[in-house]
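In: here are the coordinates; sequence isn't available:
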């Protein structure tokens, strides 16, 4: 039996491999959703195009359509009243900035303008939502309450406990609060809302570092 030299054999293998057609890359996982009638508005289409290959957007769409369980988990927060003043203040910031919007609103109403504060040195200023790169413009008012709470978390944790973990937890809580709003909408409005919420979440994850 005639044996090819090693170099010739390698060349033959390479030529055979090159002669085979390269499989086409899989279409974006979110592509089937782009044709859904609930997502035909220009804002949703822009977000679908921007994050077409993003598994996070796919997960958001699957939640919106009931194709996977909705995840509305919140970061763990420490208890109050068992630590020194400085540590208790950080715990209060986390409980207020990472919890439900209703709790943040109650704290804001009680302390932001009353002159009575639970802990000294807290920043209650807020400025609502900035649409990320013009995406999700129609949801600035829907998401204003979560944006206000997110402002509180960022503006206080960057002073008293500035860590990457705290920034991530603040962003994750923000996303949960937006999805909570979306989950309460009608089945037809829910997908576009989830799509916008993901764009806002990516906006703070990618562009929020300079504000924290």
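Out: Received, thanks. The model shown is predicted, which means the values in this text are computed figures rather than measured ones.
In: Only C-alpha atoms from now on, for both contacts and neighbour counts.
Out: OK.
In: tell me, how many neighbours does the closest residue to residue 160 other than its chain neighbours end up with?
Out: Once flanking residues are discounted, residue 160 sits nearest to residue 90: 6.6 Å by CA to CA, 6 or more residues apart in numbering. The number of residues packed near residue 90 is 22, by other CA atoms under 10 Å.
In: chain center to the helix or strand where residue 17 lies: distance?
Out: Using DSSP states H and E, residue 17 maps to helix 6-19. Relative to its chain's centre, helix 6-19 lies at 48 Å (CA atoms, centre = their mean, to the nearest Å).
In: re earlier: so the residue nearest to residue 160 versus residue 105, what's the distance?
Out: 18 Å (CA to CA, to the nearest Å).
In: Can you say which helix or strand has the residue nearest to residue 160 in it?
Out: helix 85-97.
In: before we go on, here's another structure to hold up against the first:
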């Protein structure tokens, strides 16, 4: 009997210590919608802050953002050598996270516009016929997401 009481007491102490030492559950920060909106605007600064966060995802873990991407889906990520991959990743980020929060429909047009601005910033590195080709490809990608999502 003494062993049973000792075992039960030890188990109770262990359980109490485990509960006391366990980290409290963390809630998703209340400003998640504002952060998400700030990272999916059309400006270069919005793109740059999103890219910095993407490169340091651990610092944003409590927000539970979905960073997954299939880049440009079934379209080439770098059509004709134009590096559209990161713009496609930000577009995926905007779509996935706005959908997860149930606020996609109200934000789709802005996310698509941000995608187009990102693509145009890629094209701004070129000149002449190459820039014209890049701009045309960017327009095609933008029209595809507007229509097909």
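Out: Perfect, I can see it now. Please read all numbers here as calculations on a predicted model, not as lab measurements.
In: returning to that earlier point: show me what counts as buried in the helix holding residue 90 of structure 1.
Out: Of the residues in helix 85-97 of structure 1, 87, 88, 89, 90, 91, 92, 93, 94, 95, 96, 97 count as buried by neighbour count, 16 or more other CA atoms under 10 Å.
In: In structure 2, which residue range corresponds to stretch 147-159 of structure 1?
Out: Following TM-score structural alignment, the aligned partner range for stretch 147-159 of structure 1 in structure 2 is 88-100.
In: average offset between the matching stretch and structure 1?
Out: Averaged over the aligned pairs, stretch 88-100 of structure 2 sits 0.7 Å from structure 1 after superposition, using mean CA distance after the TM-score superposition for structure 1.
In: Check which residues of that stretch are buried.
Out: 88, 89, 90, 91, 92, 93, 94, 95, 96, 97, 98.
In: Please flag which of those residues sit within helices.
Out: Among the buried residues of stretch 88-100 of structure 2, the members falling in helices (DSSP state H) are 88, 89, 90, 91, 92, 93, 94, 95, 96, 97, 98.
In: check which helix or strand covers the counterpart of residue 120 of structure 2 in structure 1.
Out: Residue correspondence to structure 1 (TM-score structural alignment): residue 120 of structure 2 is matched to residue 179. Residue 179 of structure 1 is located in helix 164-183, with elements delineated by DSSP H and E.
In: Tell me which other helices or strands that helix touches.
Out: Under the contact criterion of 3 or more CA pairs under 8 Å, 6 or more residues apart in numbering; DSSP states H and E, helix 164-183 of structure 1 touches helix 144-160, helix 190-207.
In: how much does it stray from structure 2?
Out: Helix 164-183 of structure 1 sits 0.8 Å off on average (mean CA distance after the TM-score superposition for structure 1).
In: Name the nearest residue to the residue nearest the centre of structure 2, ignoring sequence neighbours.
Out: Most central in structure 2 under CA atoms, centre = their mean is residue 93, positioned 3.3 Å from the mean C-alpha point. Taking CA to CA, 6+ apart, and ignoring the residues beside it in sequence, residue 93 of structure 2 has residue 67 as its nearest neighbour in space, at 5.9 Å.
In: Mind telling me what element that neighbour is part of?
Out: Using DSSP H and E, no helix or strand contains residue 67 of structure 2.
In: measure it to residue 55 of structure 2 for me?
Out: 10 Å.
In: residue contacts, the residue nearest to the centre of structure 2?
Out: Counting by CA atoms under 8 Å, 6 or more residues apart in numbering, residue 93 of structure 2 touches 66, 67, 68, 69.
In: how much space is there between it and residue 79 of structure 2?
Out: 20 Å.
In: Next: residue 48 of structure 2.
Out: 22 Å.
In: What residue in structure 1 is paired with the residue nearest to residue 93 of structure 2?
Out: Residue 67 of structure 2 maps onto residue 124 in structure 1, by TM-score structural alignment.
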